[in-house]
Every structure is written in C-alpha cells, then in structure tokens.
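>>> dropping the sequence and predicted coords here.
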Amino acid sequence: MPQVKTSARDRLVTAAFELFEEHGYDGATVEEIAQRAGVGRSTFFRTFGSKEDVIFPDHEAILARIKERLTTSAPETRLLAVAEGARVVLQHYLDEGEVARARYRLTSTVPALKAREISGLRAYQRLFTQLLSDWWSDEPNGALRAELTAAGVVTAHNHVLRTWLRGGTDTPERDLDEAMALVLDNQRPQTGETVETGETAVVVIGASGGIEAVAERVRAALAGTPPAPG
C-alpha cells in the first residue's frame, strides 16, 4: 500500500508528543523534535514559535470556527449555535485521541503549560462572552447574562472533557449535550411564553428534550408547519 503523506506540521506535532512522553517536556529539545520529524530546526520555528506552541497547535483555528458558527446563526437558533460551538472544541479533542490525553498529562505536571492552557480557556470564554453580549446588548442585564452564560458553557465543556480524558466516560458527545442543556435551560423561553420575531409570534410549549428539540420547535413555528413528534 502507498504511504500516506503527512505535512511537516503534523510530523512535528507527532514527534514532539512522542519525545515528551519518552523524555519529559524539559528533556526534549527542539533539535530532537525536528530531527525525528525529518525536518530542519528552521522549519520547526517557521511552523511553531516555541516548544509551547507545538502543544497547542490549533487554538486559533478552533476560536475562528466557534466565531464563525455563532456569528452566522439566526436569532431563533442562537442557543443551538452556542451548544454547537462548545461541541466544536470537544470534537477536536476527540479527533486527537491519544494526543489529547498526552497533552492532558503534560499540562497536569508542567506549570508553564498549565498556565498556557488556562489562558486558552479564558480566550474561549471571552469569545462566547463577546458574542453573547452583542446578541443581548439591548436587554436588561444583558452583559451580566452573557458573562454568566459564557462561564457556564466553558465550565460544562471542561467538565465533560476532563471526564473523558481521565477515562470516565465513553459517551462524551451525549454528556456534552446534557451539560449544555443544563447551562442553557434558563436561557430558553418558559413554557407558554411568546417570543416576538417580526410579524410572527412563536409560542414554545414544553421546552424539554434538549436544545435541538427546542430549536426544531422554533423553526417549525416560524415556518408555519407542525414540528416532528418527539
């Protein structure tokens, strides 16, 4: 079978985590990482600014994906977009598999990496807060509501992620859906409450069943069609 070609970036990430596992974070050098990846030292620094950066190679790309998902959502599907934004992060870790677990071991033992991880979490929370604040800018206590919701989303996601990283669950996607429902339940219209959307009055009755079910009911009401039974 022909060998699958991988990019220098992917080879550097793989080599770095292998060496960190073998020799510890401080015991592995940039030169060793580059050599194992089959590239030069200069290629490492063109790809990553530092040894820390190779531990968190996709942070900015994930932030961009979350922002795109939230900024392109319609008003009636905003809560669904928030839940899906959290899923973007979780799915990235799930796709990484053992690399994600290796990162977790490193950040648990290397203070500088733990600080970098915390900084990244704050960036996620700031992004959610900013976008939620924009949505709720005209509402009473909108800024506070945005901060509380963003903190809840990040906390719920991290709880599910840590549980999976420690081997405590085989159903992280379902766990995240349930966690997001807990966080976002108080943001949904209450049973029988009318939501005005232009010329259409949408009444959400029985807001149970998860955020997808609520979004489906809203979309069906806007379209003037009965929702699918659930």
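All right, it came through fine. Numbering: from 1, shown residues only.
>>> drop to CA atoms for contacts and neighbour counts, all remaining ones
Will do.
>>> centroid-nearest residue for the protein?
The chain has residue 89 as the residue nearest its centroid, 2.4 Å off, counting by CA atoms, centre = their mean.
>>> measure that residue to residue 168 for me?
To residue 168, residue 89 is 18 Å away according to CA to CA, to the nearest Å.
>>> before we move on, what about residue 12?
30 Å.
>>> the two - which one has more neighbours?
Neighbour tally, residue 12 and residue 168, criterion other CA atoms under 10 Å: the higher count belongs to residue 12, 24 against 12.
>>> that one sits in which helix or strand?
Secondary structure assignment for residue 12, by DSSP states H and E: helix 8-23.
>>> who's in contact with the helix or strand just after that helix?
Sequence order places helix 30-37 as the next helix or strand after helix 8-23, per DSSP H and E. For helix 30-37, the surrounding residues in contact (CA atoms under 8 Å, 6 or more residues apart in numbering) are 8, 11, 12, 14, 15, 16, 19, 40, 41, 43, 44, 51.
>>> so how many other residues sit close to the second one?
Using other CA under 10 Å as the criterion, residue 11 is surrounded by 17 other residues.
>>> find the nearest non-adjacent residue to it, please.
residue 37 (5.1 Å; CA to CA, 6 or more residues apart in numbering).
>>> now residue 85
Per CA to CA, 6+ apart, closest to residue 85 is residue 66, 5.0 Å.
>>> measure the one you found to residue 154 for me?
Computed as CA to CA, the residue 66 to residue 154 distance reads 12 Å.
>>> what is the three-state secondary structure of residue 189?
Assigned with DSSP: H, G, I helix; E, B strand; the rest coil, residue 189 falls in the coil class.
>>> surely it is in contact with residue 204?
Yes: counting by CA atoms under 8 Å, residue 204 is a contact partner of residue 189 at 6.7 Å.
>>> look up how far residue 191 lies from residue 85.
Distance, residue 85 to residue 191, using CA to CA: 26 Å.
>>> actually residue 107, not the one I typed
Residue 107 sits 44 Å away from residue 191, taking CA to CA as the criterion.
>>> against that first model, consider the following:
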Amino acid sequence: MPSAPPDTDDPIDFRVHVVAESIRLFAEQGYESTTVEQIAAAAGISRRTFFRQFGAKEDVIFADHESLLELVAAHLSDGPEADPYESVCTAAELVFLHFRDSRMMAVRRLRIVQGVPALRDRELVTTYRYQRLFEDHLRARLPEESPAQLIGYAAAITSAHNYLLRAMIRGDENATLEHLRDELRQLRRTFTRREVDAGADAVSVITHPAGMSPEEIGHRVVEQLRAQRRDRGQ
C-alpha cells in the first residue's frame, strides 16, 4: 500500500522514508524484480521526484547515507576550537545512532545487499566516503601531524565503528553506543599518545591479508587493544 512521505522538511526523514519503502519492496519482490515506478508509488512520490532526488534504483538503497554524510561534514566543520580527534569520534557516533534508531531497516538492507554483488561494491564505496571525510578533516586541522598517522587514525576509527555497527545490526547486545565510545576512546589514546610510559608495551602495527574486509580489520584492531589493556592490568 502506498504511504505518504513524512510531513517534514528534514531531508534525512524524507530519504529514510523512501529508502525504507524501497527496501521493503526489494525484500518482498526481489531487487531485480522491483521497478522505479513501484518504489515511487509505494513512497507516495512521483516518478519525476524519484529521479530528481535519487537518480536510479541502485542509488536509492543507500540514499539516507547522502544526508548522513552531509550531517557528518557539518558536524566536523563546527567549532575550530574543537579537538579534531574527538570530533571524528563523535561524528562516528552520529552514524551509529542513526542506524541504531532505524535498526530493522538496516537489517533488511544488509540481507538485500549481501545477495547483490553490485550493491556490496556500492556499500564499500559508501563506507570509504565516511573515512575520507575523517581524513580530510584531520589533515586540514592538523597540518603539522604525519599524514600517515592521521590516515591510520581515520581508518582505525572507521573500521572499529563498522565492526560494532554490523554487530549491532545482527543483534549483538554488547554492540552498544557505550561500547563504541569506549573503543573509540581507546583508539584516540593510542594514536594521540606522544610518549610511552616506562614498562608499557609499544603500540603494535596490525597487518592483515589483502582482501580482508573493513569489519574484519576493525575486529583485529579492537582485539589488539583489548589485549594491550589486559597486559597492562587496565
């Protein structure tokens, strides 16, 4: 049954509504069998509005990310006095909160994406766009720091976030916002520490096989940090 779009000027609410309707149809009818006309009708918008706002069927399933990316960019640009390392962490939390609050839609999307190779590729590209925002922010605000260090920090934050985000979507009760904050805080301490206390273990460089997913890399990062904390009796 067609549903009316939300009566709001919030672009995120509008996009989430259309994304949710498209995902519902993909789940019920199959991705290949669902047409743009059906999505537009189900979302209560015209075909012309659909193409103007979303472009194509393969774009709509990730359309809420476009508004999220804008939200993250705006968050990172707020207040030049803010700690750039902390701003990246709180930006990652914004993304986690969005998907926590729309978890069932995220569950359906994950199932659909896993079955369509082209959508899996698009998901990887979308994930990297968040990481690139973090990298650009850090390099602009901290020009005196090593670019490799800043890029490594952005990658670690993104990977840890994605690992816990996937765990939350899959129903892991331990994958909470508080857990995410704890892991991001530890990453921040690791990357921003200028001196290693006497007797403390050096920070290890984590290597991984080519082709390993961001979620698997994030899992390795989290496990390594936990091991270091246990060894130091924290």
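Yep, it's here. Keep in mind that this is a model prediction, so the values were computed, not measured.
>>> okay, buried residues for the longest helix anywhere in structure 2 please.
What stands out as the longest helix in structure 2, according to DSSP state H, is helix 117-141. Under the neighbour-count criterion of 16 or more other CA atoms under 10 Å, helix 117-141 of structure 2 has 119, 123, 130, 131, 133, 134, 135, 137, 138, 139 buried.
>>> check whether the third one really touches residue 68, as I assumed.
Which is residue 130 of structure 2. No: the criterion here is CA under 8 Å, and residue 130 of structure 2 misses it with residue 68 at 9.3 Å.
>>> circling back: more crowded one of residue 85 and residue 191 of structure 1?
residue 85 (22 against 12).
>>> for the counterpart of the more buried one in structure 2, what are its contacts?
Aligned counterpart of residue 85 of structure 1 in structure 2: residue 91 (TM-score structural alignment). Residue 91 of structure 2 makes contacts with 72, 75, 76, as judged by CA under 8 Å, 6+ apart.
>>> what subset of those is buried?
The buried subset of these (16+ other CA under 10 Å) comprises 72, 76.
>>> just give me the closest of the contacts of residue 91 of structure 2 to residue 32 of structure 2.
Distances from residue 32 of structure 2 to the contacts of residue 91 of structure 2, taken as CA to CA, are shortest for residue 72 (31.7 Å).
>>> got the contact list for the closest one?
Residue 72 of structure 2 neighbours (CA under 8 Å, 6+ apart): 91, 94, 95.
>>> which residue, other than its chain neighbours, is closest to the second one?
Spatially, and ignoring its direct neighbours in sequence, residue 94 of structure 2 is nearest to residue 72 (7.5 Å; CA to CA, 6+ apart).
>>> need the counterpart of that neighbour in structure 1.
Aligning on TM-score structural alignment places residue 72 of structure 2 opposite residue 66 in structure 1.
>>> over to residue 128 of structure 2?
In structure 1, residue 128 of structure 2 lands on residue 122 (TM-score structural alignment).
>>> and the helices in structure 2, which stretches?
Secondary structure of structure 2 (DSSP H): helices located at 11-29, 36-43, 47-54, 57-60, 63-77, 84-101, 103-114, 117-141, 147-169, 177-192, 214-231.
>>> which residue numbers in structure 1 go with the second one?
Looking back up the chat, that one is helix 36-43 of structure 2. Counting by TM-score structural alignment, helix 36-43 of structure 2 corresponds to 30-37 in structure 1.
>>> average gap between the matching stretch and structure 2?
Here the mean offset of stretch 30-37 of structure 1 against structure 2 after fitting is 2.1 Å, by mean CA distance after the TM-score superposition for structure 1.
>>> what residues of that stretch count as buried?
Under 16+ other CA under 10 Å, the buried positions of stretch 30-37 of structure 1 are 30, 32, 33, 34, 36, 37.
>>> check stretch 62-76 of structure 1 too.
For stretch 62-76 of structure 1, the neighbour count (16+ other CA under 10 Å) marks 62, 63, 66, 67, 69, 70, 76 as buried.
>>> can you tell me how far residue 160 of structure 2 is from residue 197 of structure 2?
Between residue 160 of structure 2 and residue 197 of structure 2 the computed distance is 25 Å (CA to CA).
>>> who's more crowded, the two?
Taking neighbours as other CA under 10 Å, residue 160 of structure 2 and residue 197 compare with residue 160 leading, 24 against 9.
>>> and the residue nearest to the more buried one when sequence neighbours are not counted, how many neighbours?
With sequence-adjacent residues excluded and distances taken as CA to CA, 6+ apart, residue 160 of structure 2 is closest to residue 218, at 4.3 Å. As a burial measure, residue 218 of structure 2 scores 21 neighbours (other CA under 10 Å).
>>> what does residue 108 of structure 1 correspond to in structure 2?
Per TM-score structural alignment, residue 108 of structure 1 is aligned with residue 114.
>>> contacting residues around that match?
Here residue 114 of structure 2 is in contact with residue 120 (CA under 8 Å, 6+ apart).
>>> separation between it and residue 34 of structure 2?
17 Å.
>>> and what of residue 124 of structure 2?
23 Å.
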